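Enquirer: Sequence first, then the predicted structure, then my questions.
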Amino acid sequence: MKDIKFNIGCEDIEELINGGAYYVDKTAYLKNILMSSSEVKNSLFIRPRRFGKTLNLSMIKEFCKLNYQNPADKTYQQKLFIDNGRSLAVAGEDYSEFRDKVMGEFPVISISFKTVEGSCFQRAVSQLLYKFGMIYDEFDFLSKSSKQDPDDIETYRANKKFCKNQKDELYEPQNLSKAISIISTAIPQIGAMLYQEFGRKVIVIIDEYDVPLQKAVIAEEPYYSKMLEIIRTISGNTFKKDNQPWLYKSVVSGCLRIAHQSVFTDANNFTTYGMGDEPYTGFFGFTQDETGKLLEDCELSDKSSEVKEWYDGYRFGKQHIFCPWSLISYCNQALHSDNDKPQPFWINTSGNDLITMFTKNSMEAHDAGNLSKLQQLLDGERVNITLEEFTTYPDIHDRVSFDVFMTLMLHTGYVTYTEDSDSSGEVTIRIPNQEVLSCFRAKQKFLYGENNPYWFNQAMTLVDLLLENKELQAQELITSMLMSFLSVRNTRSEFYYHGFMTGVLGFACSAKGVEFHEEIEKGSGFPDVVLKKVSTDTVTVLEFKKGNNDRLARIDSANYATAQIIEQKYAEPFLKEGYSKVYGIGIGFGGKDCVVKSLGNMAKKK
């Protein structure tokens, strides 16, 4: 098997190329992005996490970046993109004129908001200030240049010093205000100085613009409106229509398409490219051809069907796109270990918390509609939604609608468009592949276990109700839990309901110190479940039956269950043992509902 080097998680094109790692060539897109018409001055690319946004933006930066010490020198780009033995698209003869005009010709201001977060607003601003401080460090030569206005140099030095010395002192209001001012104006200030220094327009790159907004929503002390104002001000000052002539083009990336009026206020010629927008549908992620070549290079072509099942399924425009993070991780595993079985590589990221929160909120609200639609997706079915344009980042704590949540999931890569669906307005979605399905199922397992306090408390309450013979309250609670339980659509078999009840009661009884027995031989047969609490001298015998999905059928099933308890003498052994409270309860199930019937305290009837 071939010895191919993979640099998993590498987001720096120079490190990847010079390190000899495998690279799927995306340089063919450079010409469109950087030489497109003046109508597309600023580009916003919306793609899911782990689809190569940062690496592609690194490619743009390194290809264009001017040698600030020797502006005529392009040997860095020549070595990185042309003379590397890889035959990249941009090295071709048809790109010769493009290279002359663009390669190594522009000052580049590049910043990533990927790690900007904090439990409170001040900490998030501190993270932003740190990142802008790095930009001031990068272009410090401007503060020593005779071409610059002395007032601009003074401001530059003061801002750089503040970024370094005050980023941890933002609890003081005057420092916080100053920090926000610097963050809001740093890019246009430095951009104008670079234009003055070199007489060349500047390229601005902002990676993951929406991460600070997402983190602001889910923070311990949410601060969304304050962070939105900062991002909006950065955008307005950098991309405004009446800007100075220092800006050539900008490229911005993110996961979520937030309405222009909310973030990109007064933006000049701003064009958003979503997952269905040409000509960039293949710019992020791996196309089918790129995936086929990767597997061939790794001598893994015989695994293509498994790879497709696990990592394909995304539809960007008319193209099938594979998740690059997962595909590279799989190939690396298959080549450098004994394990060539696909597995999830993409799930341990923050987006999964959104699934947990939405499902938990729907459970607490008893929103059977939301939960039923989630189950449809889990069953491999298609679901229709109306895409929502976000004027603010959705606050998942507020029990957002299913359409809002699924639009968010579409942007973050958890669902995708079906083959025959439009990509705007009314659309049809599905879970793309086995990897994402495993993520949903992992969250489902968590939500219905003891680690979820809401679900666990319901199960604990149900044990008490059954041991206290409170049949109507138990009926209401079981029905509520059935409504919430995502696998409820699998209602064809009595074994399903049996598994549901034993699963719920089993872990709750263990926590409460209640004896739990499943299908033990008692009397003339086997009752489905027996609960025994010695401290209160109580036994509850449970029998489950399934009927059709209507009330009369459920009543008949419950009566049939109680009759079986009597006929098979399930309670006799406990009555002989002298328990003072022995309850016989039959439960008739059908669809998402149940009927609970009790025989009362059979010890008193003896």
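Expert: Alright, I've got the coordinates. Residues are numbered from 1 along each chain as shown.
Enquirer: Only C-alpha atoms from now on, for both contacts and neighbour counts.
Expert: Will do.
Enquirer: what residues are up against the residue nearest the centre of the chain?
Expert: In the chain, the residue lying closest to the centroid (CA atoms, centre = their mean) is Gly351, at 2.5 Å. Taking CA atoms under 8 Å, 6 or more residues apart in numbering, we find Gly351 in contact with Thr412.
Enquirer: Please report the distance of it from Ile180.
Expert: Going from Gly351 to Ile180 by CA to CA, to the nearest Å gives 28 Å.
Enquirer: And Ile396, by the same measure?
Expert: 27 Å.
Enquirer: do Cys10 as well
Expert: From Cys10 across to Ile180, the span is 31 Å (CA to CA).
Enquirer: more crowded one of those two?
Expert: Ile180 (19 against 14; other CA atoms under 10 Å).
Enquirer: Tell me the secondary structure of Ser37, please.
Expert: Using DSSP: H, G, I helix; E, B strand; the rest coil, the structure places Ser37 in coil.
Enquirer: One more to weigh against that first structure:
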Amino acid sequence: MKEMMTVKQASEEWGIFDSRITKLCREGKIPGAVKKGKSWEIPKGTPRPEDHRFKKQPKNETNHLKKLPLPIGISEYRVASTEYYYIDKTMMIKDFLDERPMVSLFTRPRRFGKTLNMDMLKTFFEKCDEDTSIYFQDREIWRYGEYYQGYQGKYPVIFVSFKDIKFESWEQTFEMLKTVIGNEFERHSELADSAKCGEMDKKCYRDIVERQADIISLSGAFAVLSRMLYQHHGEKAVIIIDEYDVPIQQGHSKGFYDKVVDFMRNLFSGGLKDNPALAYGFLTGILRVAKESIFSGLNNLKIYSILDSKYSTYFGFTKEDVRVLTKYYNVEDKYDEICEWYDGFRFGDTDIFNPWSVINYFTDNCLPRTYWLSTGSNSIIGEMLEAADEDIFENLRALLNGDSFLTYVDTSVIYPEIKRNPSTIYSFLLVAGYLKTDHVGLSTDGDYMCTVSLPNKEIRFVYNKEILRKYDNVIAPSSAISIQQAIYANDSADLQRQLRKLLLQSASYFDTVGEVFFQGLFLGLCALFDDQYYVSSNRESGEGRFDIQLMPKHNSQPGILIELKAGKKYTADQLNDLAQAALYQINELKYDTEMKTHGVTAIYKYGVAFSGKNVAVCIE
């Protein structure tokens, strides 16, 4: 008997994708190829097939195959796994089949591969005319044998994604829900005239396909469609709902939260709760959203958040993934830079990189930028600033200075809690990807006490931009740019002019908004000075407490001390004297002690006095 080789072995020998070789075998274009179970075997020594779809190995100095592109914005598993460089996440399927919870919810930040993973599950489980096993035969899951292979192509699948349902009103949102759900009904056209389905269900099917369903009928859509699929195919249905909470977040932002939550509760309950036609259910989103709010009575739901170790390696890139990428693209010297900009997320016990930013970094000739910033709304930071009190401002300053703090994390938080209970903002920031956990401990009520900090340099830029945008009526973009230019140019005279201009521009705000504005100004300074300074206030140094200190992170930059004083109905001369007194206090009480201890030699000192909307600034 002739010795045979596997498809994978042929792929390595010929330089052709495994899935393409399998397709050629099915089409009879590889002589002697035989099918064994769901896999193909090929006689050893078979010459490489000549086919116009396959490029021959390029002749170049290194004799390497042309590098595959990375899948930017590709959410279809078939395409990503065959035409692009795909980091194998198929072991997620094995982990699921080993445990098989009835309904699984995966919560991760945006752009961490949720949609691609859900499409992978759809492609694996869905029963269809195409032999979709070809998309898995060269993947990790296939190596684990017939038990796992037996689930491939077994079930009818319902797949909907709510990621693009972002509208201004509930009426527009409901129309789009009709379209998204209607499209999925149309995809299962075999049900329209199925003799195995009841007439009432077929009437409901037609109404939804024709976009004529009312809110009651549409809220029962998953129950009806899964029942019809079960009756027609003789197998229970898998229901996959991607980005389930996008319409809910939009409802919170635009004022129709209660309406969208009521609809979603009924939609999910019909499809996922006590549904005899359900095989398994999968959902993804950013937030868990409290069970009593959306998943009322859904006692078969298993939640996998960013604090859970299960499935922690399947969303985003691991350190090993990134090291392999740098080696594949011959940029191993860039690994440390990628870590600085895009590493730092912590899912369960796994260190995770932002995959969207990493693949854009590689595609953009390894130029570090804030790629994640432009992929969605950062309004959550704006809401945090609107609801901020002194403690929140202090914690934000700590974050921007590179510090961490301990906070309670509520895993069942809902959107309205942001304004009712501002402290929940840290829970939102954590699950949305704006914070990372340095340490996780359990609280007395079963939730978590976490030490949190900023994940990386990219997220710092997100904070800086949103904070400066919030305070751009005080710190104008032109002022911000001028101050930053003065710092980077090490132009002491210009820096003094720009800081004095900033303080003069801020005079009326000090008079009208009081202490909260001080906090906002300090926070704006943190954002303004980026990673050049540690900004702090009301801390001991020398023989007293300074008002504002900007400690340089590099001693080549000047240190900055600002002492503030205020009086009522002061004349111009009195105000100048008060500013001089503030400057005298900096020197008399030796506020520069801490800076000098750290080796800072150039220190700018500002005495600032306010009276109503008038201001005087003395500089040394």
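Expert: Nice, thanks for sending it over. Everything numeric here is computed off the predicted structure, so don't read it as measured data.
Enquirer: I'd like to know how far the residue nearest to the centre of the first structure sits from Val263 of the first structure.
Expert: Counting by CA to CA, the gap from Gly351 of the first structure to Val263 of the first structure is 22 Å.
Enquirer: just Arg257 of the first structure next, same as before
Expert: Using CA to CA, Arg257 of the first structure is found at 10 Å from Val263 of the first structure.
Enquirer: does Tyr248 of the first structure sit in a helix, a strand or a coil?
Expert: Classification of Tyr248 of the first structure by three-state DSSP places it in strand.
Enquirer: Show the contacting residues for the aligned residue in the second structure for it.
Expert: Counting by TM-score structural alignment, Tyr248 of the first structure lines up with Ala279 in the second structure. Each residue near Ala279 of the second structure by CA under 8 Å, 6+ apart is listed here: Met102, Lys236, Ala237, Val238.
Enquirer: Comparing the helix or strand containing Met449 of the second structure with the first structure, how large is the average distance?
Expert: According to DSSP states H and E, Met449 of the second structure maps onto strand 448-453. Its matched residues in the first structure lie on average 1.1 Å from strand 448-453 of the second structure after superposition (mean CA distance after the TM-score superposition for the first structure).
Enquirer: Where in the first structure does that strand fall?
Expert: The alignment of strand 448-453 of the second structure onto the first structure (TM-score structural alignment) spans residues 425-430.
Enquirer: My guess is Gly413 of the first structure contacts Pro48. True?
Expert: Yes: proximity of Gly413 of the first structure to Pro48 meets the contact threshold set by CA atoms under 8 Å, at 4.9 Å.
Enquirer: all helices of the stretch 351-500 of the first structure, in order?
Expert: 351-364, 368-378, 402-412, 434-447, 453-467, 471-484, 494-512 (DSSP state H, counting those that start in this stretch).
Enquirer: who's in contact with the fifth one?
Expert: Translated: helix 453-467 of the first structure. Here helix 453-467 of the first structure makes contact (CA under 8 Å, 6+ apart) with 364, 447-450, 471, 473-474, 477-478, 481, 504-505, 508-509, 512, 531, 533, 538-540, 583.
Enquirer: Could you do the last one as well?
Expert: Helix 494-512 of the first structure is contacted from outside by 449-450, 456, 459-460, 462-463, 490-491, 515-516, 518, 528-529, 544-546, 589, using CA under 8 Å, 6+ apart.
Enquirer: Check the burial of the counterpart of Leu229 of the second structure in the first structure by counting its neighbours.
Expert: When the first structure is aligned by TM-score structural alignment, Leu229 of the second structure is paired with Leu194. Neighbours of Leu194 of the first structure under the rule other CA under 10 Å: 23.
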